[in-house]
Structure formats: C-alpha cells, structure tokens
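Q: Got a predicted structure plus its sequence, pasted below:
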Amino acid sequence: MRDKKTSYIRLLHASPKAPAVDVYANGDNILADDLSYGEFTPYLPVMPGTYTIDIYPADNSDTPILTKELVLPEKTIATIAAIGELPELELFIVEDPKEPLQPNTSKIRFVHLSPDAPAVDVIEPNGSILFKDVSYKDITDYLSITPDTYTVEIAPTGTDNSVLFVPNIRLLPDAFYSLYAIGLVEGDPYLQLLIPLDGNSYIET
C-alpha cells in the first residue's frame, strides 16, 4: 500500500542529438537506465521531497551532463523531461493535474519542446485550430474533445506552412493525453509528435 503522500513521475528524453542517458536521484538511486531520445519511462512512485538529479551518458558515470535540484510536492503526477540542446540541457516539469473529465470524452493538450521551433498552431485538416500561438516550453490547458481518430498539422503561428503532419491519432474515451512536440525544425532529428497517455488518466493520488 502506497503512502498517501506518494507522487508519481516519469522521465522523458527530449534533448535532440543527446546520447542515451542514465538518470540518478540523490547519488545512487537509478531512475532510468539507457533512456534513448524520444523515450519515456513508466511512472515511478516516489516520496515528495528535494532530489538531486544527475544525468549521465548511458554506461558512463564519470561526469554528469546535467546536475539539477528538483523539489517534488506530495501527491504530484508529472513528466520530467530533459530538454534543450547540449550543453544547455535542462529539466522541464510537466504536471498532470487532476481535473474533471466528462464521461465518454477525452482531454488533450499541447507541450512545445522543440528548441528551434517558433510559436506554432496545432490545426485540424478542416482549418480548425486546436491550440494557437504555443511557444517553446509552453504547456496548454487541456481541451475536451470527442474520442475519435484525428489528424493534425503543426504550423508556425498565423501561417499555413505546415512543418509536421500527424495522421491517425486515436483518442480513447475517459483519458488524458499530451501532444509533445520534440525534435528540430532545422536539422536532425526532425520534428515529431509523441502522444502518451497521461498518468492522471489512471493514477490515484
């Protein structure tokens, strides 16, 4: 049985061109082993408190590429993303808030983690704008939407110059999703959209 104060975190490697990494908390507690770009860990139960996070290249614990202190409140559900381009790596926290969800609906939001992309709009093929003028490191509010299969395009705000086309996004009922834009508009790895199920869909705190 979990402590009533338990929090839950997952890690996301969203730093373009960075190698696979190992992530440690408070010295020797490993949170992620050989986490590659674009990958998430499962949600991990952790106690609230202050943590020192060290990120190393996978299988090389000589010198961390990032050391950061992280304060985690109790009963939090969150994704902790490694973002930015080396050597300006940083940790970015995306909390999964508990909020009402009407039966047989889904909720989606957009998280802009592409370091060289301008502010963007997320658009449906019919021209309907789901999210508008979202800048790097912005997290939108959740939007209620009918469960279905969707196609979206991402374009610099105010233009129809699509930089990413994503078909066949299947949204199930009674669930929360985040659309994470990662990668680079100019260069490799190119811009892509990660669409995980958020922990607030099924984790009780």
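A: Cool, got the structure. Numbers count the residues shown, from 1 in each chain.
Q: switch to C-alpha atoms for all contacts and neighbour counts from now on
A: Will do.
Q: Residue 42 versus the residue nearest the centre of the chain, what's the distance?
A: Residue closest to the average C-alpha location in the chain (C-alpha atoms, centre = their mean): residue 180, at 5.2 Å. Distance of residue 180 to residue 42, given as C-alpha to C-alpha, to the nearest Å: 16 Å.
Q: Kindly report the same for residue 10.
A: Per C-alpha to C-alpha, residue 10 is found 6 Å from residue 42.
Q: re earlier: what strand or helix carries the residue nearest to the centre of the chain?
A: Residue 180 belongs to strand 175-182 when assigned by DSSP states H and E.
Q: on that earlier part again, I'd say the residue nearest to the centre of the chain and residue 94 touch.
A: No - assessed by C-alpha atoms under 8 Å, residue 180 is found out of contact with residue 94, at 10.3 Å.
Q: Just give me the neighbour total for residue 168.
A: Residue 168 has 10 neighbours, counted by other C-alpha atoms under 10 Å.
Q: And for residue 80?
A: When counting by other C-alpha under 10 Å, one arrives at 20 neighbours for residue 80.
Q: residues contacting it?
A: Residue 80 makes contacts with 9-12, 91-94, as judged by C-alpha atoms under 8 Å, 6 or more residues apart in numbering.
Q: Specify which member of those residues is nearest to residue 116.
A: The closest of the contacts of residue 80 to residue 116 turns out to be residue 92 (C-alpha to C-alpha; 16.1 Å).
Q: try this one side by side with the last:
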Amino acid sequence: MGDLIYIQNDANSNINTEPNPQQSPQESEAPADTGDHDTPAGEESDYSDGNQSNILVPGQQDEWPVFDNPSSEEENENTWSSIITMFPKPIIPCYYCDSDQVGLVRFLNAAADYPAFYVFINDQIAVNGLDNGDMTQYGRVSAEELTITVTGENDYEYVKKQIQIPAKSAITIAIINTDSGLDLMVIEDILCNGGINTGCFRVCNLSITNRRINVMLNDGSVIFRNVNYKQVTNFQYTTTGYYMVSVSGSNFLSGNILLSSNIYIRGNVSYTLYVFNWSLTQNAIRILIVEDRRN
C-alpha cells in the first residue's frame, strides 16, 4: 500500500484480523471496546460544525485515514478476512465543503488486479494509496453532486463519475470491477436500531466472478440466499453473541464453503459483510466485515 498521511488520531477505529476459520467461535474473544464514545451518527452535530473554510487544496498533505487489512504472506489469500470497527465521528473540519448542507463519505477499494488508487473529489486529492481491501474513515463533504475521480500512480484516469451526496447521511463509495473496467458504486450506510441485545447484519456482493452467493451465520441460523453481484441486502436482526459466518456459491447452500470467519455481534451495531475479489478468477474472494457503531 502507498504512503498514507493521517489527519487525525485513528483511535476511533480498530482493525481485528479474524481468527483461523477452523477455530471454534467459542474460542474467540469479543473485540475490545476502545472506550471512545462519539455523538451518534445521524444527529446534526456529526455533519456540520459551522467551520466551512478549511478546504483541502492540491499540494496539501492532509488526507483521510485509510484502514488497511493486514494478512500474513504465508496465509492462503482466499481464506483471508478481517473486521474493521468504525465509529461515526467524521474527519473534522469539513473538507470539500462549499454549502451549509454536508454528508459523510468513505471509500472502499473492492477492485482486484489494479495497483493502489488515488481518489480525488472535485480535482482535490482525498486518498493516496487505497489498495485492494482498504477502507477509509468517513470524511465530511458538501451535500451536492461531486465529481469523484480514481487514478493510478501515473495519473491514468480509471474512472470519473458524478455522485450525489445526500445531506445528513452516510455513504460508502466502493471502487469495483465490472465487465468494462472500473466503476463506482454508492452504498447507503444505515445504523442499527436493534436494541441492546440485537445487532443488524447485511451482505453486499461486489465479486464479479462469484455473481451469486449465499451467506450463512452458524450453519443457517441466519441465511442470505442468492445475493447477486452489486446487490446490497436488507439488514436482518441478529441476537448478540459469537457467530461463524460462511460464504458459499449459490448452488450449494450447505456445502462448497468458499470462506469462513468468526465474528462477535454486538447490540445496536450495524454490520456489513462485503464480498469482493482479490484476483479475477473464480472463487478468489475476500470478505471484509465493517462494524459501524453508534458510540
């Protein structure tokens, strides 16, 4: 991954490499709470602070923090997964803002067989060195139509797209493989209202080689059947506790497990399981579970 410069302390996020898929869920420990409690996302204080003057301009070194997903070189990549814990606190102050209405944006590189990307918002650098499987923290931007450009180190422009940023809402912009090259996909991020004993879990399939998958928790206690390429499922409520998450091809609900991972589901927390490729060959997939907490 390229050199990354952080503009705030990254104590608001944890990267937890998942246990070996052969490990029993009971043997895994729950991720530790950092103790950092922020204003819940969705309240106005998360989206504006009255200071709209700090615009990131070309040449500045301030960039959004990127949380990469470490894996051992000895580890078989098609069994690799990780969990990122994201707190709702966005980057302060508000960059790329020229209006009173702002929204939250983060970026995910779900594209295989490309070098690390540079991401620009309205021709201003936002992210440097976004590698496969990397996700940024949220940044605050104007709630309007913005131009998102993804380039390589040689300034080659892979994709340029106009994206409408919703006001007082949070989205993930994923860089994905398509049959005709790269594209940007907008994923709406919704916080869970499950209560203290219930979390919310959904699946987003961004794998171009495995265009229909099944995802199961604990061998079928929760099932997402036939999740198509570029589909984002609805959330399912899930009781807190340890789970084994398994991804399989859609033709084999109980067999042909492509990848498994342990997870501890917390109450009133939203989980999105992203499936995407690490190589453009059949079954060469990774999963990234993003844990979005209210506080």
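A: Cool, the structure landed. Predicted, not measured: the structure shown is a model, and the values here were computed from it.
Q: Got a TM-score for the two of them?
A: The TM-score (TM-score structural alignment, normalised by the length of structure 1) is 0.86; 198 aligned residues with a C-alpha RMSD of 2.3 Å.
Q: hang on, the earlier thing: tell me which of residue 10 and residue 42 of structure 1 has more neighbours.
A: Higher neighbour count among residue 10 of structure 1 and residue 42: residue 10, with 20 against 14, using other C-alpha under 10 Å.
Q: residue in structure 2 matching that one?
A: Matched by TM-score structural alignment, residue 10 of structure 1 corresponds to residue 106 in structure 2.
Q: do residue 166 of structure 1 as well
A: Under TM-score structural alignment, residue 166 of structure 1 pairs with residue 260 in structure 2.
Q: how about the helices of structure 1, start to end?
A: Remark: no helices are assigned in structure 1 by DSSP state H.
Q: My guess is residue 126 of structure 2 contacts residue 107. True?
A: No - if you go by C-alpha under 8 Å, residue 126 of structure 2 and residue 107 don't touch, sitting 9.7 Å apart.
Q: how close does residue 68 of structure 1 sit to residue 91 of structure 1?
A: Distance of residue 68 of structure 1 to residue 91 of structure 1, computed by C-alpha to C-alpha: 8 Å.
Q: of the two, who's got more company?
A: Using other C-alpha under 10 Å as the criterion, residue 68 of structure 1 and residue 91 rank with residue 91 on top: 22 against 13.
Q: what residue of structure 2 takes the place of the more buried one?
A: Alignment note: residue 91 of structure 1 maps to residue 184 in structure 2; criterion TM-score structural alignment.
Q: who's in contact with that match?
A: Neighbour list for residue 184 of structure 2: 159, 161, 173-176 [criterion: C-alpha under 8 Å, 6+ apart].
Q: try 10 Å this time
A: Residue 184 of structure 2 makes contact with 107-110, 148-150, 159-163, 172-178 under the criterion C-alpha atoms under 10 Å, 6 or more residues apart in numbering.
Q: Next: residue 277 of structure 2.
A: Listed by C-alpha under 10 Å, 6+ apart, the contact set of residue 277 of structure 2 reads 78, 110-113, 132-133, 176-177, 205-210, 283-287.
Q: any idea how far the counterpart of it in structure 1 is from residue 66 of structure 1?
A: In structure 1, residue 277 of structure 2 lines up with residue 183, judged by TM-score structural alignment. Residue 183 of structure 1 sits 19 Å away from residue 66 of structure 1, taking C-alpha to C-alpha as the criterion.
Q: Next: residue 145 of structure 1.
A: Distance from residue 145 of structure 1 to residue 66 of structure 1, by C-alpha to C-alpha: 38 Å.
Q: the more surrounded of these two?
A: The residue with more neighbours, out of residue 145 of structure 1 and residue 66, is residue 66; 18 against 14, by other C-alpha under 10 Å.
Q: ok, the more buried one - contacts?
A: 23, 53-57, 82, 86-91.
Q: Adding distance to residue 123 of structure 1, write those out as TSV.
A: Shown next, in TSV, are those (distance: C-alpha to C-alpha, whole Å):
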residue	distance to residue 123 of structure 1
23	35
53	36
54	37
55	35
56	37
57	37
82	26
86	31
87	33
88	30
89	30
90	29
91	28
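Q: Any of those buried? List them.
A: For the contacts of residue 66 of structure 1, a burial check counting by 16 or more other C-alpha atoms under 10 Å picks out 23, 53-57, 82, 89-91.
Q: Can you pick out the most distant pair from the residues you listed?
A: Pairwise distances across those (C-alpha to C-alpha) peak at 15.3 Å, for the pair 57 and 91.
Q: what's the burial count for the aligned partner of residue 129 of structure 2 in structure 1?
A: Matched by TM-score structural alignment, residue 129 of structure 2 corresponds to residue 34 in structure 1. If you count neighbours by other C-alpha under 10 Å, residue 34 of structure 1 ends up with 15.
Q: Residue 242 of structure 2 against residue 264, yeah?
A: Yes - here residue 242 of structure 2 reaches residue 264: they are 4.3 Å apart, a contact under C-alpha atoms under 10 Å.
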